[in-house]
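1. Sequence first, predicted model second:
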Amino acid sequence: MPLRMTLQGARVMRPGGWEDGPLAMAEGVLCDAPTGRHVDLQGFDILPGIVDAHGDGFERHVAPRRGALREPEAGVLACAHEMAAAGITTAVLAQFWSWEGGLRGPDFAEDVFDAVARVAPTVPMDLRMQLRLETHLLDTFDRVAEVVARCGIDYVVFNDHLPHDRLAEGRRPPRLTGQALKSGRNPEAHFRMLLELHARGPEVPGALDEICARLQGLGVTLGSHDDRDAESRAAWRARGARLAEFPETRAAAEAARQGGDGIVLGAPNVVRGASHKGNASALELIEAGLCDALASDYHYPSPARAARRCVELGVLDEVVAWRLVSEGPARLLGLSDRGRLAPGLRADLVIRERATGRLAATLCGGAVAFMSGAVAARFLG
């Protein structure tokens, strides 16, 4: 239930920088004048809620162990609670639609989309869906278009995780047996399937042109994942995929910037100080101005920690750093009603304890999604 109240005594991160004035909310939006009960938040900071443009950390909730795939709804709900504790007020759940099968296969993807649709109306945060489509899974493209329309999915990104170098030589990829078992396939059958998908490479560009055009006709935002070079980014741009998620090289990121495309980087890359796969350093790309948004990727606490890390290392000042997890991703996703703390926008905000830097509360649309510790006493007092 949205609160009607005025928060006072805290520092507030407004669009122009830090201010000390009160922050009021009613009916789920921010107000331009004090209203309702006043809550004293001295010693705390108020920041815009985090908009997470891409996160697949929910996989461990909906499928905690191999074969334990029966309760995606409970997993989505548990994940929503975790994201709220991490300051995320808008979450894009990035679900694979892949030849990998199991929890990344098309059948399970539909189960997840249906589970999100059931859970979303019951939680304060805004849960949204992204379909991550493997480029060589051509025979499912018609099904993809139908699912996108039926489930109201407004964001699709394209991946190609086939080990083409190995397959071109007819060699078994590393970890094939474990991957096959996760998908429920015999390893030999799995290998044959990979070879067949690889062999269809000449068909892929034309099929991608067609599916991208169909999805754009449905009003879907398109992006590509793990661009390796300027040429691949240019090819995706030509298809209308204007978001570059986690470009693997600086050349790909520079090509995105030069082409006016949005750039999403992984927050865990910033926290670690490097890519876990040996790709381009997110910190270096941020310092070069080649980042519009930081996403949780596989770890929901990372966006808030990454913004703080940029400040600690002197890469960005705090207001600019926080924009990478709030205003920046909101803009890329076309969500003009959030990402900033200004009258008339959604009351999506994070309350942070100044002394420790810990997130103490998260409000989504003016409703409490997470609250803990001393700040709870302030609200209840």
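-> Looks like it came in fine. Numbering: from 1, shown residues only.
2. Going by C-alpha atoms from here, please, whenever you check contacts or count neighbours.
-> Fine.
3. separation between the spatially most central residue of the chain and Gln130?
-> In the chain, the residue lying closest to the centroid (Cα atoms, centre = their mean) is His54, at 1.7 Å. Taking Cα to Cα, to the nearest Å as the measure, His54 and Gln130 are separated by 8 Å.
4. alright, now check it against this:
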Amino acid sequence: MTETILTNAILVLRDRLLAGTVVLRGANIVGVQAGRSAAPGAIDLDGDYLMPGVVDVHTDNLERQVLPRLNARWPSRSAMLAHDAQCAAAGVTTVLDALCLGDLGFDKDRMQTFRDGVVDLDALAGTGLLKSEHFLHLRCEMPAADVMEMVDPVADHPRVRMVSLMDHSPGVGQYANLDRYRAMRRKDGASEDYIERRIRELTEQRERLRTPNRRALLARVAGLDVTLASHDDRTVEEIEENLADGIRISEFPVSMEAAQAARVRGMQVIAGAPNIVRGGSHSGNVNAAELVRAGAVDAFASDYVPASLVEAAFICAETTAITLPEAVAMLTDNPAQMARLPDRGRIEAGLRGDLVRVRVHEGMPVVRQVWRTGERVA
């Protein structure tokens, strides 16, 4: 069995930093020691940080590889491999590919990405070609007429780890500001008449379908080994409804009020790492750094930029009151627990050898090497 010794590193442990050494044997960590190793063949990490492999519970990055430009759809298998390589290079060793189920009329390409993504993952998972380990996060659009017919065949898929309940109707959640919603649709090329007609249609459709679809989805996944999350919560009332339905994670709350209400009620909160790196939300919602300062974040997800995760952790450690181990846990241990993957997320003997070497260069953390199950993948 192959043994790998990584030494002269600053180990980012769950509760502290430790100048030390990690010993890997086969797929697992077998030793964590203070100080340098004098063993022949030990790999000197030159004082760089060594942290657990990142667990990304929500990334839309596959969609960006499938559609790199408007009307330029890329072959799906090639896109999946490119997406996987980008995740590994960013230190993400466990990926929950967030695929949309349910069409509200503006994002039909996403439905094809979902169908192809499941097929491609099934085809590639056992080949050894994927650098990261991939699971499925089903993003279910509650007001969509076709959501349940898309959910039903895949709900029992063994790689489904998370299901989130979304509502991207105009006038609620992320799109509560209708002027911003209209501007976004204009940018997509829609005419004014079409936008106004679709707002009216989608508002009526939401009133008619959201509740029955929500009940059907909750019934369909009841008893499955999956984590349920809400999405883009804005109000205390939305948090209360989610809690009553057994949902314990609020993903990307768009207001401080919703995030704090979730935490007070014992729910966990996922925030977007790009929000941290950019210094604010790209869609005008709550600043994630303010959520961190308020103690209202448990985990980060990459949303649309895998490389944002490691950078966000180091930014938080520099600019908020949390320590680097606490910040790193928000993209390793905490999301691993959310996804019910207790064999990873920490540098501890007995856990998987998923590790990331990071050097801070002129204030920016740079991923230099990545190991998954003890093997170098980037």
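-> Nice, thanks for sending it over. None of these values were measured; they are calculated from a predicted model.
5. What would you report as the TM-score here?
-> The TM-score (TM-score structural alignment, normalised by the length of the second structure) is 0.86; 361 aligned residues with a Cα RMSD of 2.8 Å.
6. so the residue nearest to the centre of the first structure touches Ala295, yeah?
-> Yes: the pair His54 of the first structure and Ala295 passes the contact test of Cα atoms under 8 Å, sitting 5.4 Å apart.
7. Can you tell me what the residue nearest to the centre of the first structure aligns to in the second structure?
-> Counting by TM-score structural alignment, His54 of the first structure lines up with His58 in the second structure.
8. quick one: contacts of the helix or strand encompassing that match?
-> Here His58 of the second structure, judged by DSSP states H and E, is contained in strand 54-59. Outside strand 54-59 of the second structure, the residues that touch it by Cα atoms under 8 Å, 6 or more residues apart in numbering are 91-98, 137, 162, 300-306, 309-310, 331-333, 335-336, 339, 345, 356.
9. So which of the residues you listed are in helices?
-> Leu309, Val310, Asp333, Pro335, Ala336 (DSSP state H).
10. Need the max-distance pair from those.
-> Val310 and Ala336 (15.4 Å; Cα to Cα).
11. For these two, indicate the residue with more neighbours.
-> Legend: neighbour count by other Cα atoms under 10 Å for Val310 of the second structure and Ala336, higher for Val310 (28 against 23).
12. quick one: the more buried one and Ala90 touch, right?
-> Yes: counting by Cα under 8 Å, Ala90 is a contact partner of Val310 of the second structure at 7.5 Å.
13. which position in the second structure aligns with Phe108 of the first structure?
-> Using TM-score structural alignment as the criterion, Phe108 of the first structure maps onto Thr113 of the second structure.
14. out of everything not next to it in sequence, what's closest to that match?
-> Glu63 (6.7 Å; Cα to Cα, 6 or more residues apart in numbering).
15. wait, isn't that neighbour in contact with Met111?
-> No: under the criterion of Cα under 8 Å, Glu63 of the second structure makes no contact with Met111, lying 10.4 Å away.
16. Leu243 of the second structure versus Arg265 of the second structure, what's the distance?
-> Taken as Cα to Cα, the span from Arg265 of the second structure to Leu243 of the second structure is 8 Å.
17. For Gly284 of the second structure, grab the count of nearby residues.
-> 12.
18. looking at this, it is in a helix?
-> No: according to DSSP: H, G, I helix; E, B strand; the rest coil, Gly284 of the second structure belongs to no helix; its state is coil.
19. What's the match for it in the first structure?
-> Match for Gly284 of the second structure (TM-score structural alignment): Gly278.
20. wait, what's in contact with Ala91 of the first structure?
-> Contacts for Ala91 of the first structure were tallied using Cα under 8 Å, 6+ apart; they are Val51, Asp52, Ala53, His54, Gly55, Met83, Met125, Asp126, Leu127, Arg128.
21. Which residue in the second structure aligns with Cys214 of the first structure?
-> Residue 214 of the first structure: Arg, not Cys. Aligned partner of Arg214 of the first structure by TM-score structural alignment: Arg220.
22. Perfect, that will be all.
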